[in-house]
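In: Following is a predicted model, sequence given first.
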Amino acid sequence: MDYSPDAEIVRDAPEPPFEQLAGILRARIARGDWQPRKPIPSESRLGEEYELSRPTVRRAIAVLVADGVLFVVPQRGTYVRDRGSAD
């Protein structure tokens, strides 16, 4: 499902919140909110912004890491992957 970068999490939607968040983050990256090789906000910050728990945010980030949209640097944060980059 496609999400708007400005969408909100819908609690009673058929898609679980982590899938909604992954779609929203993907749309924000596509819009250019975060540039390649630059960090996205922390799990805590995203949790506050979208009123979600950290485990839910982690699941959304894991989806985007698995899809090659983001990469994680331990102790540093989560970054937007360059398109076509293997890092």
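Out: Yep, it's here.

In: contacts and neighbour counts: CA atoms only from here.
Out: Fine.

In: List of residues touching stretch 60-78?
Out: 18-19, 21-22, 26, 39-42, 79-81, 83 (C-alpha atoms under 8 Å, 6 or more residues apart in numbering).

In: how about a cut-off of 6 Å?
Out: Contacts to stretch 60-78, defined as C-alpha atoms under 6 Å, 6 or more residues apart in numbering, come from residues Phe18, Leu21, Ala22, Pro39, Ile40, Tyr79, Val80, Arg81.

In: neighbours of the fifth one, just the number please.
Out: Ile40 has 19 neighbouring residues, counting by other C-alpha atoms under 10 Å.

In: show me what contacts it?
Out: By C-alpha under 6 Å, 6+ apart, the contact list for Ile40 reads Thr78, Tyr79.

In: let's bring in a second one:
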Amino acid sequence: MIDPEGPDPLYMQLVAVLRERIEKGVYPPNRPVPSITSLQQEFGLARGTIIHAIEVLREEGTVRTVQGRGTFVAPKEA
């Protein structure tokens, strides 16, 4: 999944994995994505790397963050 020796930065590899899971419905619309701590444990990445990946997904409109509640998959547009 994540290849530390791969050509792409770790955060972009994580973006690709999370985006694929969202597209396949593993993380359905309007449902939370796993917490930063959960993603750290699953992928063995630094907190900053995970935050950077989530920021990329937020900027592209794939996820949205609700202050005090978490990060959720954005609803699909019709």
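Out: That came through, no problem. In this text the structure is predicted, and so the values were computed from the model without any measurement.

In: rewinding a little: is it possible to export the contacts of stretch 60-78 of structure 1 to JSON lines including secondary structure and distance to Ala62 of structure 1?
Out: Below are those laid out as JSON lines (DSSP: H, G, I helix; E, B strand; the rest coil; distance: C-alpha to C-alpha, whole Å):
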{"residue": "Phe18", "secondary structure": "helix", "distance to Ala62 of structure 1": "10"}
{"residue": "Leu21", "secondary structure": "helix", "distance to Ala62 of structure 1": "11"}
{"residue": "Ala22", "secondary structure": "helix", "distance to Ala62 of structure 1": "9"}
{"residue": "Pro39", "secondary structure": "strand", "distance to Ala62 of structure 1": "15"}
{"residue": "Ile40", "secondary structure": "coil", "distance to Ala62 of structure 1": "13"}
{"residue": "Tyr79", "secondary structure": "strand", "distance to Ala62 of structure 1": "12"}
{"residue": "Val80", "secondary structure": "strand", "distance to Ala62 of structure 1": "13"}
{"residue": "Arg81", "secondary structure": "coil", "distance to Ala62 of structure 1": "13"}
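
In: For Val73 of structure 2, what is the corresponding residue in structure 1?
Out: The alignment partner of Val73 of structure 2 in structure 1, by TM-score structural alignment, is Val80.

In: Fine by me, we can end here.
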